[in-house]
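Q: Provided below for reference: sequence and predicted model.
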Amino acid sequence: MELIVILNPSSGNRKATSFYQDILRPFLEAVEIPFELLETETNGDGERLGRKLRARWDEDTQSQQGGSENVVCAVLGGDGTSHELITGFYHDLFRAQACTSLDTNSSQPPRLEIIPIPMGTANALFNHLHPPGFIPPTPESTLESQLVDKFISTEQDRQNLSSVLSYLDHRRTSSSSTSASQTNRRSSTLVSLPLQKTSIYAAGQEDPIDSFLSHIVTSTALHASLLHVSETLRNDHPGLERFKLAAEKVIDVEFEATLRLFPPPPLTSSASSTASPAVSTPIELFSPASGKFHPVPSASSGVFLQGPWAYCLASTLVTRLEPQFVILPLLERIPPKEGGPGTADLILVRPGRGKAVREAHKEEDRRSQWQGRVRKALGGAYRDGKHVDEVLQDPIESPEGGAEPEGEVQVYRCAGWEWTPTRTSELSHLVCADGAIHQIPDGGRAVCQVVGGLEQLVWVWK
């Protein structure tokens, strides 16, 4: 299957079409990379295109007419466009199912490779892969280097095509070499995308009413709410500023919910003929005092935490949501162990853990203290993720028995979490998956878990 170009003309500042016509198309034609253009037509249409590509792959495989192992898509859009593409492409795996791992007895689904071209608003995935200071690859071929200079006139356009240039470099080297160095180069520019699966349950129901995947972030509380509110501002404020405007509208909201954290599954070793006993893996909490993660005592049912909450967001990979907003720095600073159980980092902000909020007697005083704690907690994300290193200065209870002081924010490393709203407030019932907003029904809950068995399925070109 040839390269597929997914174009979302409505993404971000609506510059994707002109970028394709003026830069990407003539460049791909000049370097002789065959491609097919698929364009979204309505909001959410990326899922339809994902289903279309999957159906085509299935037909090619069944007819034995060269069904490719990989499907490669250059995505001219934002995080939402790639989210829709993945959701549609793998719609048969988890939709309306309670499972959280790939069925290894079923036929292996195709591998999807994404080449991100950042035409969205936040472009969190692209910004994670290409942080400030990233230098785009330079073609080794003189001719290709000349073509880059001809069609890519600005440094910003060159940055936007970083992943395309990596893919181009791979195509050139793979056609002329099968050496170990070529394999190493591919592994350094192709990154696995661990996925999270979220299921929405109605009150008293054991089967989900909806299930969806996310490859960037899953969130509730302030992050989900500001994205929900920001959609009403998109026409007048298509850029990043609309997120800050939306945040001001919900920064003082106290999101009431019960949160349950799930421990990673036990690890087993089958290296010998006799499998080793399963080894339990604990939920971990980061300590700013020691700069390390420490195990959290928990029952098999997990760890239960009470709100009210300001912020709740999880990711398996992405450290930053904007170029300067590093919300989950520990994914890079202390990366999860290779070969270990699938985990996500979950960041929580609970201003009520401090005396200043808890002991405020007047509503306006509590609201002022609440806002101040939220601004301080999230403001550190704009200082290269320093918020995770701040110690809570006024805990309700002082640490006992030599226990380390708590952080201003809490970062847990776990296999998943369950969010059960305890109020009828609409905002407490919102769940965000890669920017797509979903609703928890009254009395219902959302369960988000890292999906096992998909580590080698979805990849992104760096």
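A: Here it is on my side, so go on.

Q: switch to C-alpha atoms for all contacts and neighbour counts from now on
A: Noted.

Q: which secondary structure element is home to Ser10?
A: Ser10 is part of no helix or strand, with elements assigned from DSSP states H and E.

Q: equivalent analysis for Leu28, please.
A: Using DSSP H and E, Leu28 falls within helix 25-30.

Q: helices and strands around that helix, which ones?
A: Under the contact criterion of 3 or more CA pairs under 8 Å, 6 or more residues apart in numbering; DSSP states H and E, helix 25-30 touches helix 142-151.

Q: dropping in the other structure now:
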Amino acid sequence: MPLVVICNPACGAGDGYTFVRDHVLPVLDHAGKTVNNVFITERTGHAGEIVVELLKASSQSKQRTTVILSSGDGTLHEIVNAVYSSVGGDLSSVQHLAIVLVPSGTANALFSSLFAGGKDETSTTDPTTQRMAAVQQFIEEGRVAPLTLAKSIVRDMAEIKQEALSVVVTSTALHASILHDSEALRSTVPDMSRFKMAAAQNIKKWYYGTAKLLPLESGEVLRHDSDRGEFVPETAEVEFNGPFTYFLSTVNVDRLEPQFCITPLQKSFITRESMSMDVIMLRPMREEGIEDNDKGRETAAESTIQALSGAYRAGAHVGMRFSKEYNVDKFIAEYFRCGGWQWNPDKADEYAHLLCCDGTIFHIPSEGAAICKVLGRNDRKFLVY
């Protein structure tokens, strides 16, 4: 079984290769695991090119390739999309690819979700040992889990303009605005604080448009009932009018940073058979007394901050109610499990036209829409330790 290492030296703190050299390779050698090649990426898209060639070779040998990937979530996104493009969007003929994550990016959402805690400063586990968790699983021949893929299509009227796969998050509204604006800060603020800076710039924005949730294989859309602590079939309309402050879906992960647990009920994704995604949305006009004006935005921003702060407290925003007395029966966040969604931004709202797929930003055309759907079981060709 071919074993290769791919390092992205440009992501995170820039130690993707040095960590592999100093820690990963010696441990693999000691365990008797032969590394066939070590690649250091040299440009955007290089990791994807490498994996496409590896899979071509493995299809001839019929052997599953394993990649030890020292990078962040963005490089994995790049690899998945390169493979998808190389086969014209038909993954049925692709050999399974096993991936061993060495978290070297900024947020490392997938690794942090698989090995909860990630870079948790409160953990007593040695940071190097934490970072080697997936490598240790590989050495011990632990279980692998197939990744669920979400496919996003950006279209203008009936014509498809762009498409991309996500393995972590797809979003519009505040999250997409944060990722869009934080990119300008990357060179001067390489750590996660740039996301907080971008959040502060956008926290009072409202995003106008409509969102329609698409059903699961069962034909249902499920809403989380926080009073009952379970998902129940949605009985109301599954099309929602804006404005929105937050709209985000995840597959495979319950958190976007080691401590930012935004979809905490995704935690059981490895054992769940249903092909689904979890959706979190915040709609400011649900809070009674809010009006579409500056004062309303100030008040709504407080509720958004309250909810997102709850995500940093083990997902406490799920079940969090509006604070005012006449809103005590309403939950701030609406949480759903579904098969996908369609986002139709208001033509005049520039920021509502931003779409984020695993950190990559797309722009929805003026008369366009974004559609995000979970792909089927036969497309789960990427496995993680």
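A: That came through, no problem. Source: prediction; values computed, not measured.

Q: just give the TM-score of the two.
A: TM-score for the superposed pair, counting by TM-score structural alignment, normalised by the length of structure 2: 0.91. Supporting figures: 380 aligned residues with a CA RMSD of 2.5 Å.

Q: what's the offset of the helix holding Leu28 of structure 1 from the middle of its chain?
A: Distance of helix 25-30 of structure 1 from the chain centroid (CA atoms, centre = their mean, to the nearest Å) equals 30 Å.

Q: in the stretch 151-300 of structure 2, which spans are helices?
A: Ranges of helices within the stretch 151-300 of structure 2 are 173-182, 193-202, 294-311, based on DSSP state H, counting those that start in this stretch.

Q: between these, which one is nearest to Tyr17 of structure 2?
A: Evaluated over the helices of the stretch 151-300 of structure 2, closeness to Tyr17 of structure 2 peaks at helix 193-202, with 23.5 Å, by CA to CA.

Q: give the aligned range of the closest one in structure 1.
A: Using TM-score structural alignment, helix 193-202 of structure 2 lines up with residues 241-250 of structure 1.

Q: and that stretch, how far from structure 2 on average?
A: Once the two models are superposed, stretch 241-250 of structure 1 sits on average 0.8 Å from its counterpart in structure 2 (mean CA distance after the TM-score superposition for structure 1).

Q: so Lys292 of structure 1 is in contact with Phe286, correct?
A: Yes: at 5.6 Å, Lys292 of structure 1 counts as touching Phe286 under the criterion of CA atoms under 8 Å.

Q: between these two, which one's more packed in?
A: More neighbours surround Phe286 than the other of Lys292 of structure 1 and Phe286, with 24 against 12 (other CA atoms under 10 Å).

Q: how much space between that one and Val217 of structure 1?
A: 19 Å (CA to CA, to the nearest Å).

Q: now do Asp60 of structure 1
A: As judged by CA to CA, Asp60 of structure 1 and Val217 of structure 1 stand 33 Å apart.

Q: mind listing the strands for the stretch 1-150 of structure 1?
A: 3-7, 35-39, 70-77, 111-118 (DSSP state E, counting those that start in this stretch).

Q: any idea of the angle the first one forms with strand 111-118?
A: Read that as strand 3-7 of structure 1. Interaxial angle of strand 3-7 of structure 1 relative to strand 111-118 (axes from the mean of the first three to the mean of the last three CA atoms, to 10 degrees): 50 degrees.

Q: on that earlier part again, now do the buried residues in the helix holding Leu28 of structure 1.
A: If you call a residue buried by 16 or more other CA atoms under 10 Å, then helix 25-30 of structure 1 has these buried ones: 25, 27-28.
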